[in-house]
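Participant: here is a sequence with its predicted model. Questions after.
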Amino acid sequence: MNKTQIQELLHHRDPYLMVSEVTKSNENEIESLKTFSGDEFFVKGHFPNAPVVPGAMIQEFCTQSAGVLITKYHSPVKDYNSNKTKGWALGVLNKVQGAKYLSIVKPQGDLKAKVKLIDKMDNLFKFSAEVYQEDELKAKLKFSLVNISDDYLTGE
């Protein structure tokens, strides 16, 4: 799945879109890549002359990847398209149950997320994720996403 297809499923856009490509997916798991350009906004001051990807952005990468899975396979709206469909915000972060960062992630090359759907209860989805860079496990996360009315986002 390329960037255009991902943007049909997610509301995120550059410079905040973290998912560059989806390499594998089904209704229970997704694998995605973040390809770094080296010019990402979130590393310019984190840290000057020694850039490191913030843990919050690693979480966001996994959250967006899980959002693609929810929208593609568990959407309450048939043929959901983020550019056209109104009424729903899909895959909104609800809770981070745990995050363990095992080593530093540099903003270079590809970052790979392997995200698994653990449980689904109505509009609540629980996930686990592992994040790799150059085949080295960098982080393990557990989190929940929820589908909500987009009224919460627009304030209407």
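Facilitator: On my side now, so go ahead.
Participant: going by C-alpha atoms from here, please, whenever you check contacts or count neighbours.
Facilitator: Noted.
Participant: which stretches in this protein count as strands?
Facilitator: With DSSP state E as the criterion, the chain has strands at 21-25, 29-35, 88-101, 110-121, 124-133, 136-149.
Participant: report the central residue of this protein.
Facilitator: For the chain, Gln64 is the residue whose C-alpha lies nearest the centre (CA atoms, centre = their mean; 1.9 Å).
Participant: okay, now the one to match up with it:
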Amino acid sequence: MNKEELKAIIPHRNSMLLIDEATKISEDTSVGKKTIVGDEWFLDGHFPGNPIVPGVILCEMMAQTSAVIIAEKSAVSTPYFTSIEKARFKEMVRPGDTFEIECKLTRNRGMFYFIEGKGTVNGKLCVSANFSFALIERE
């Protein structure tokens, strides 16, 4: 899915649509990517002269990638974050890097979906986290 296709399944728009593309590769797995070009809004003050992508932004990128797993279920619902657990930041993501994301659905309980996510640059683990979200029907 490109950015326009992603807009059909998640409510994010510029400047909060943070991934360049995402694909569902199996029933419970999706992959995505974002090339950090250096002019992104979240780099402006993080950190001047030494820009690195904030951890919370990396987690949001993983969450947006995971939405592809349940795209057909979210046609009439919106996914909302309900938790982030065990977030671990191993390497920095910088301008010029292509951040590659893999998300796996580990379980589903009613409207709640539980995901394991990891993000890498050049095969090197940068971040991992477990998170959940709820699908809330749109009004």
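Facilitator: It's in. As the structure is a computational prediction, the values presented were derived from the model and not from experiment.
Participant: TM-score for this pair?
Facilitator: The TM-score (TM-score structural alignment, normalised by the length of structure 2) is 0.92; 139 aligned residues with a CA RMSD of 1.5 Å.
Participant: including distance to Lys3 of structure 1 and mean neighbour count, could the strands of structure 1 go into CSV?
Facilitator: Converted to CSV, the strands of structure 1 look like this (distance: least, CA to CA, whole Å; neighbours: other CA atoms under 10 Å):
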stretch, distance to Lys3 of structure 1, mean neighbour count
strand 21-25, 6, 16
strand 29-35, 11, 22
strand 88-101, 18, 17
strand 110-121, 15, 19
strand 124-133, 20, 21
strand 136-149, 22, 19
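Participant: would CSV of those with distance to Val52 of structure 1 be doable?
Facilitator: Listed next are these as CSV, based on distance: least, CA to CA, whole Å:
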stretch, distance to Val52 of structure 1
strand 21-25, 21
strand 29-35, 14
strand 88-101, 12
strand 110-121, 13
strand 124-133, 13
strand 136-149, 12
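Participant: among the ones you listed, which is nearest Pro54 of structure 1?
Facilitator: Ranking the strands of structure 1 by their distance to Pro54 of structure 1 (criterion: CA to CA) puts strand 88-101 first, at 10.2 Å.
Participant: which strands or helices does that closest one pack on?
Facilitator: helix 55-73, strand 136-149 (3 or more CA pairs under 8 Å, 6 or more residues apart in numbering; DSSP states H and E).
Participant: quick one: contacts for the spatially closest residue to His46 of structure 1 that is not a sequence neighbour?
Facilitator: Counting by CA to CA, 6 or more residues apart in numbering, His46 of structure 1 lies nearest to Val52, which is 5.9 Å off, once chain neighbours are set aside. By CA atoms under 8 Å, 6 or more residues apart in numbering, Val52 of structure 1 lies in contact with 43, 46, 104-107.
Participant: which of those map to contacts in structure 2?
Facilitator: Shared with structure 2 under both residues aligned by TM-score structural alignment, their matches' CA atoms under 8 Å, the contacts from the contacts of Val52 of structure 1 are 43, 46, 104-107.
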